[in-house]
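>>> Sequence unavailable; structure follows:
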């Protein structure tokens, strides 16, 4: 078994206008999807949900406000799973709620 990180990229939109019910439904989708991976014994680490604000340091010491300021997506967070292959890890990524919001899941083996 090998460890893989799922990196979630989503459009940069404002959740502050979402109702409590809408946020509960979104959280349930995420919990159900991750729970399905855990039920298979493939869930390794919850990783972290990232805040929207931040800084980007570029070559030459140039600092910009906020990650991905030049594009319309943001890195939302990540989890770590375990799988026998990149193909199996990719199969586990199917059903990720980020995909429902026009986002993507980057699947990367962890170098060991």
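On my side now, so go ahead. Note that the structure is predicted; figures quoted are calculated from it, not measured.

>>> all contacts plus neighbour counts: C-alpha atoms, from now on.
Fine.

>>> what's the residue lying farthest from the centre of the chain in contact with, if anything?
Seen from the C-alpha centroid of the chain, the residue lying at the greatest distance (CA atoms, centre = their mean) is residue 60, 29.3 Å away. By CA atoms under 8 Å, 6 or more residues apart in numbering, residue 60 lies in contact with nothing.

>>> go on, residue 89?
With contact set as CA under 8 Å, 6+ apart, residue 89 has these partners: 4, 81-83, 107.

>>> Included below, for side-by-side comparison, is a second structure:
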């Protein structure tokens, strides 16, 4: 989420509802490749300095989640991603194809 955009509680509730609707649509259209799973808030960071607890590393941008969808190509995946609610707050979606 873009740090410059701070939604009100009502806007945030509406945004969360949009996420639920979007996920529901993906499921109804059989576009989910895997069931939706939430990430835990714990995590572990591994780097050359060792291992530390916590999911946060020092980066300019971070990944807030990952969703596996069914798409035939990047064009179809981009059309699906265009409906992602993260775009409402200036976020972005990175698309990757699974290696075969």
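Cool, got the structure. Just so it is clear, the model here is predicted, and its values are computed rather than measured.

>>> re the thing from before, from the contacts of residue 89 of the first structure, which is closest to residue 18 of the first structure?
residue 107 (28.6 Å; CA to CA).

>>> if I look at the aligned partner of the closest one in the second structure, how far off is residue 69 of the second structure?
With TM-score structural alignment as the criterion, residue 107 of the first structure lines up with residue 95 in the second structure. According to CA to CA, to the nearest Å, residue 95 of the second structure stands 10 Å off from residue 69 of the second structure.

>>> what's the answer for residue 28 of the second structure, then?
12 Å.

>>> And for residue 38 of the second structure?
For residue 38 of the second structure, the distance to residue 69 of the second structure equals 15 Å [CA to CA].

>>> who has more neighbours, those two?
Taking other CA atoms under 10 Å, residue 38 of the second structure and residue 69 do not tie; residue 69 has more neighbours (19 against 9).

>>> Show me what the more buried one aligns to in the first structure.
In the first structure, residue 69 of the second structure lands on residue 81 (TM-score structural alignment).

>>> hang on, isn't its match packed against residue 5?
Yes - here residue 81 of the first structure reaches residue 5: they are 6.3 Å apart, a contact under CA atoms under 8 Å.

>>> count of neighbours near residue 85 of the second structure?
Residue 85 of the second structure, neighbours per other CA under 10 Å, totals 21.

>>> what do we get in the first structure for it?
Match for residue 85 of the second structure (TM-score structural alignment): residue 97.

>>> what ranges do the strands span in the first structure?
2-11, 43-49, 55-58, 62-65, 73-83, 104-109 (DSSP state E).

>>> With distance to residue 34 of the first structure added, can I get the ones you listed in CSV?
What follows is the strands of the first structure, written out as CSV (distance: least, CA to CA, whole Å):
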stretch, distance to residue 34 of the first structure
strand 2-11, 11
strand 43-49, 7
strand 55-58, 29
strand 62-65, 31
strand 73-83, 9
strand 104-109, 13
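
>>> Among these, which comes closest to residue 90 of the first structure?
strand 104-109 (6.5 Å).
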